[in-house]
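**Q** Compute the structure for the input listed below.
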Amino acid sequence: MSTHADRLGALREQLKRQSLDGFVVPLTDEHLSEYVGAYAQRLAWLTGFEGSAGTAVVLPAKAAIFTDGRYTIQVREQVSADHWSFVGVPATSVSGWLAEHAPDGGRIGYDPWLHTRAWVDEARRALAAKGAELVAVEGNPIDAVWAGRPDMSPAPLDAYPDDLAGRSSADKRGEIAEWLASSHADAVVLSALDAIAWTFNVRGKDVESTPVALAYAIVHADATADLFVDEGKLTDDVRRHLGNAVRLHSRGAFAGALGQFAGKRVVADPAGSVAAIIDALEAGGAKVVAMRDPVVLAKAIKNPAEVAGHDAAQLRDAGAMVRFLKWIEAAAPKGGQTELTAAARLREFREATGALRDVSFSTISATGPHGAIPHYHVTEESNLPIEPGQLFLIDSGGQYLDGTTDITRVVPVGEPTAEMRDRFTRVLRGHIAIATALFPEGTVGAQLDSFARRPLWEAGLDYAHGTGHGVGAYLSVHEGPQRIAAPNYPGGGPAEPLKAGMILSNEPGYYKAGEYGIRIENLILIEPRDIAGADRPMLGFRTLTFVPIERDLIDPALLSTDELAWLNAYHAEVMAKVGPTLDDEHRAWLEAKCAPIG
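**A** Predicted structure coming up:
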């Protein structure tokens, strides 16, 4: 079908054939992943929206797409207002909108493999007020009309070395077994792809930018496990790596296996398991224990080998970033560069390390007004030339065997305005406030979020995204449960105590719609802090990312003595760590960028 309008029309005809009056289309897969394989990109296929979070609802006479504040501009650029209404969340929920707009007595379909039970219950209650019904579909109606829908990736699994993982899979499964025993449970279902990759020390190539494989797993109280993955992905090396304690089954056998736990207590994470998993367990007579997947926290707290790997990956990536920043500083003012050429050049610098496995997400290469779209995704259609007078924002990362990187820097093309410098320096002050924060054990990220916002709030400014997200170890660039985000901002959520070993991003920003965007992002590691006279255990952050922060955008008069000292010490460390890895030309450039300010 040639247009998104045609696709919307075809879906409506399919809904009639399935006796449905509406359908809900989330941007996720059967594993509730943030980034999904091409086969699961139903929302993008239907609407044209290419952001990483959103939902659509299609009714006979109207359709709506739901996005948060990160995508307010992007969704309007990519989705036709002639056919779609734009709805902001969390101000309006999908279930709340359905309660208002669904036809009386209507049948609203949903795919139980793409939603949590909690969402299903909420939507069912909301529709019941209008006498409408929420209906689980056997086959996703979008799949029925999506001509040429991609197949699932056939890429093989890779064994992940124990020396990089820091622990063997047997050790991890043993810890899960101990947790099951203490929880009086017989088994736990693992459906999150990064949890499976971490538990079994395997990686894959099934999702762009995230080294995971499409699989399910069930770990038992005796530390054995059942892994459900297509046989074509299993090499002899991977079979040996998994060992005899891991029973192998086809991915298609998973749903049936859930019906074999009659009388057993089986843990299923209510936030991480789709409704179909819980439905199947209950139908088979299992007692479903609603508890968080035990891998979530274990995976988030990095062991010494994972921390050492991150340090190595960050240093390697920093060299590539320095080479890129020197290049873009010289090339952009000459003209001829675009958002796409810049993104491609940065990838070349990372590939030149000889260690890059993939980018860690689609590079946000955004100049001028596109910089004001926090999660902008450049395409051939949206690609802009990088021109004098603009700020160029580059948010990117690499996947290396020893770590995952994520960094944002801003480069002025020509002379920045006084306003740009003011806003950039306020963002920098917020970044420094997080980097230098000290806090007692038990603190949650939401308590730190306002540290980063205060310099902007003082000028009546803010940004519509969280300040920090967790990062995996050669896994997902966005990893929970840790975050630095208040609940009323996108990225916020349930309070999670910050613990030593967690890695987060530190990325406050500022966005002026239609003109420019600013974000300064480093990765940070939580470590214990010894403070003389302290009467409780304290924590702080160690910065992992070492790339210069653009000095031409800094107004030193806005920085306190302590802030200026932090900046100069940071740049001295950048020079000490990264300088020796560079040739003379790049080292000289870096030295000038890292010279003391003030």
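
**Q** from here on, contacts and neighbour counts on C-alpha atoms
**A** Noted.

**Q** Check the contact between Phe49 and Val75; I expect there is one.
**A** Yes - counting by Cα atoms under 8 Å, Phe49 touches Val75, with 6.0 Å between them.

**Q** roughly how far apart are the closest residue in space to Pro304 that isn't next to it in sequence and Ala123?
**A** Leaving aside its sequence neighbours, Pro304 sits nearest to Gly166 (Cα to Cα, 6 or more residues apart in numbering; 7.1 Å). Distance, Gly166 to Ala123, by Cα to Cα, to the nearest Å: 43 Å.

**Q** between those two, which one's more packed in?
**A** Ranked by neighbour count (other Cα atoms under 10 Å), Gly166 and Ala123 place Ala123 first, with 21 against 17.

**Q** Just give the nearest non-adjacent residue to that one, would you?
**A** In space, and not counting its chain neighbours, Ala123 is closest to Ser95: 4.7 Å by Cα to Cα, 6+ apart.

**Q** Also this sequence, please, to line up against the first:
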Amino acid sequence: MFQSFDSPATPEQGPPRLAALRQVMQRAGVDAFIVPRADAHQGEYVAARDERLQWLTGFTGSAGFAVVLPDAAGVFIDGRYRVQVKAQVDLSHFSPVPWPEVKAGAWIAEHLAAGVVGFDPWLHTADEIAALRAVLDPAGLTLRGLGNLVDAIWPDQPPPPCGRAFVHPDHLAGKSSADKRARLAEGLRKAGQRAAVITLPDSICWLLNIRGADVPKNPVLQGFAILHDDGRVALYTDPAKLPAEVLAHLGPDVAPCPPEAFVPALRGLAGPVRVDRATAPLAVSEVLAEAGVALVWGDDPCRLPKARKNAAEIEGMREAHLRDGAAVVTFLAWLDRQKPGSLTEIDVVTALEGFRRATNALHDISFDTICGAGPNGAIMHYRVTRETNRAVRDNELLLVDSGGQYHDGTTDITRTMAVGDPGDEPRICYTRVLQGMIAISRARFPKGLAGRDLDPLARFALWVAGQDFDHGTGHGVGAFLSVHEGPQRISRLSEVPLEPGMILSNEPGYYREGAFGIRLENLIVVQEAPALGDGRAQYSFETLTFVPLDRRLVVTSMLSPDERAWLDSYHAEVLTKIGPRVAPEVRDWLTASCAPL
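**A** Coordinates of the predicted model:
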């Protein structure tokens, strides 16, 4: 199994670890210390060594941070984790704080009258620290960068990851690494910049056409890179990660260097040097400034080109989704044959992974499968463990959010299914969520619009009923890279214009704590829309995911004629594309599941 059902949350360990951190804070002369989820590479997903927030608090979510004061400890979590955090931390010692509604600076200023706030400059971006300074300086509080205090009290901290890298072939990447490096170097020269520092693992892997095994479920290599204006790259990572075939692939213009050479190399650069203040650790810009190297703030040069998938990457993603869709359809047909109450959440997760493995093409799952039966479905990023494992009972909903990593693409799909008769209210809520998914799927929009402009389309049917969901409508997705990829997303916070080739999730939801959860998710890719009207440039979405939606949960009378036509057309396409890829008995189930409403 790629997925483990062990419980990583240790709320009972939180109080003694919190006490130990406060002792080392006192010795370091700081009155507060910030513990982020991030690592030095600022990726969303981190290796075991960097799970400092989880180790300290017990909270296992993929986003958040803690602020520890002498007499208070806040765990800052967004809307996805407000149910989960209450079960994972000791609430007598840690206080959940709704974020981003409550900002760290404001909370610290409210709870700390004076003193020094410590942080590790390798774990925070320049943007994050600037936002804190803007609030703490006027309040008379001092920010101080120092060594990591959690590492100082973590006696059995895991070693740094050392997964072996491997080559991502050009026919799947669509462009050679040399071509990518030459094009980005040309951009540096035109901007008058001598080099760019790259810290995001997925950017480095995309640029060099390699993949790695340093972070669970994400095929990335951890390291730092410096791209020079002549196309040369210095790659700073453990040399044990780079086998001979990878070194041969990298060629003479990519110089492998040990990690400890990164800071000296920064000091020796000739500026101006581009650094991304939103993704690079603050320590990078501090080293450059101390060495007198001219620094220019600018975007990671890989992020937008990586987000704009080329034809080969899109074709690979299409094929990966058809393969994965056949596995998920086979799973759903199997699930419908099981007697209610005979399965647990772990049984469901194990079976689904087995169907994906049966493709003989699965590299890994793309994240731990979220399988929530009944009230567990309301925990947005619920991860079943042996302690929480629940039976899939009759007359309730089952939410399954899962994905696969294949060498030609990354998948992410959510379906909510009826087990027996869940009742009218869940059906009504399901249909509203479905209307939101359809609205995004059918959208045509002018060139230049960002995700925030489309996000309301997914919520309108819920809003008119006084309902909503506390997460973004969609995140970017990499091509055999991170299942969560920036900078594109569909969210009220996103100002990045959507462009052709960008792949996103389309996943509205609705969650009723203690009762049920609903989420529906397809992946979509931005494409140029055929000309209409006065010929203005417009975009639309191509759907990549082909798995039926549960018709038993659709209140047909709530759908408009256009919504009903979209759903019938989608199901017809599912049957056409997936039917030939599944066994005859599964095809019979699929035919019934894709019948017109």
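
**Q** Which residue in the second structure aligns with Ala181 of the first structure?
**A** Here Ala181 of the first structure is matched to Arg189 in the second structure, going by TM-score structural alignment.

**Q** go on, Asp121 of the first structure?
**A** Checking TM-score structural alignment: Asp121 of the first structure goes with Ala130.

**Q** What helix or strand is its match located in?
**A** helix 126-136 (DSSP states H and E).

**Q** now swap in Leu188 of the second structure and tell me
**A** Counting by DSSP H and E, Leu188 of the second structure is part of helix 177-190.

**Q** outside of that helix, which residues touch it?
**A** 194-196, 207-209, 227-232, 301-302 (Cα atoms under 8 Å, 6 or more residues apart in numbering).

**Q** buried stuff in that helix?
**A** Buried positions in helix 177-190 of the second structure, judged by neighbour count with 16 or more other Cα atoms under 10 Å: 177-178, 180-182, 184-186, 188.

**Q** what do you get for stretch 416-431 of the first structure?
**A** Quick answer for stretch 416-431 of the first structure (16+ other Cα under 10 Å): 416, 420-431.

**Q** How about the contacts made by the alignment partner in the first structure of Ile153 of the second structure?
**A** Matched by TM-score structural alignment, Ile153 of the second structure corresponds to Val145 in the first structure. The contact partners of Val145 of the first structure, by Cα under 8 Å, 6+ apart, come to 7, 10-11, 14.

**Q** can you give me the strands for the stretch 201-350 of the second structure?
**A** 210-211, 224-228, 233-236, 254-257, 273-275, 295-297 (DSSP state E, counting those that start in this stretch).

**Q** how about stretch 249-260 of the second structure, which residues of the first structure does it hit?
**A** Against the first structure, stretch 249-260 of the second structure falls on residues 241-252 (TM-score structural alignment).

**Q** gap between the matching stretch and the chain center?
**A** How far stretch 241-252 of the first structure lies from its chain's middle: 28 Å, per Cα atoms, centre = their mean, to the nearest Å.

**Q** sorry, back to before: including mean neighbour count and distance to Arg386 of the second structure, could the strands of the stretch 201-350 of the second structure go into a markdown table?
**A** A markdown table is the format used below for these (neighbours: other Cα atoms under 10 Å; distance: least, Cα to Cα, whole Å):
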| stretch | mean neighbour count | distance to Arg386 of the second structure |
| --- | --- | --- |
| strand 210-211 | 25 | 32 |
| strand 224-228 | 25 | 38 |
| strand 233-236 | 22 | 39 |
| strand 254-257 | 18 | 43 |
| strand 273-275 | 26 | 44 |
| strand 295-297 | 17 | 47 |
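
**Q** so where in the second structure does stretch 293-310 of the first structure end up aligned?
**A** Going by TM-score structural alignment, stretch 293-310 of the first structure lines up with residues 300-317 of the second structure.

**Q** Pull up the distance across the matching stretch, start to finish.
**A** One end of stretch 300-317 of the second structure to the other measures 24 Å (Cα to Cα).

**Q** Buried residues, it. List them.
**A** Applying 16+ other Cα under 10 Å to stretch 300-317 of the second structure flags 300-310, 312-317 as buried.

**Q** contacting residues around Leu481 of the second structure?
**A** Neighbouring residues of Leu481 of the second structure by Cα under 8 Å, 6+ apart: 202, 211, 218-220, 405, 409-410.

**Q** again, only using 6 Å
**A** Going by Cα atoms under 6 Å, 6 or more residues apart in numbering, Leu481 of the second structure touches Pro219.

**Q** Quick one: map it onto the first structure.
**A** Under TM-score structural alignment, Leu481 of the second structure pairs with Leu475 in the first structure.

**Q** can you tell me how far the residue lying farthest from the centre of the first structure sits from Ala500 of the first structure?
**A** The centre of the first structure is farthest from one residue, Gly533, which by Cα atoms, centre = their mean lies 38.8 Å away. Distance, Gly533 of the first structure to Ala500 of the first structure, by Cα to Cα: 20 Å.

**Q** What is the longest strand of the first structure by residue count?
**A** Ranked by residue count, the top strand of the first structure under DSSP state E comes out as strand 522-529.

**Q** Could you list every helix and strand in contact with that strand?
**A** strand 503-506, strand 538-543 (3 or more Cα pairs under 6 Å, 6 or more residues apart in numbering; DSSP states H and E).

**Q** List the buried residues of the last one.
**A** Along strand 538-543 of the first structure, the positions that meet the burial threshold by neighbour count (16+ other Cα under 10 Å) are 538-541, 543.

**Q** Would you mind finding the match for Leu20 of the first structure in the second structure?
**A** Using TM-score structural alignment, Leu20 of the first structure sits opposite Val30 in the second structure.

**Q** Nearest residue to that match in space, please, no chain neighbours.
**A** That would be Val116: by Cα to Cα, 6+ apart, it lies 4.9 Å from Val30 of the second structure.
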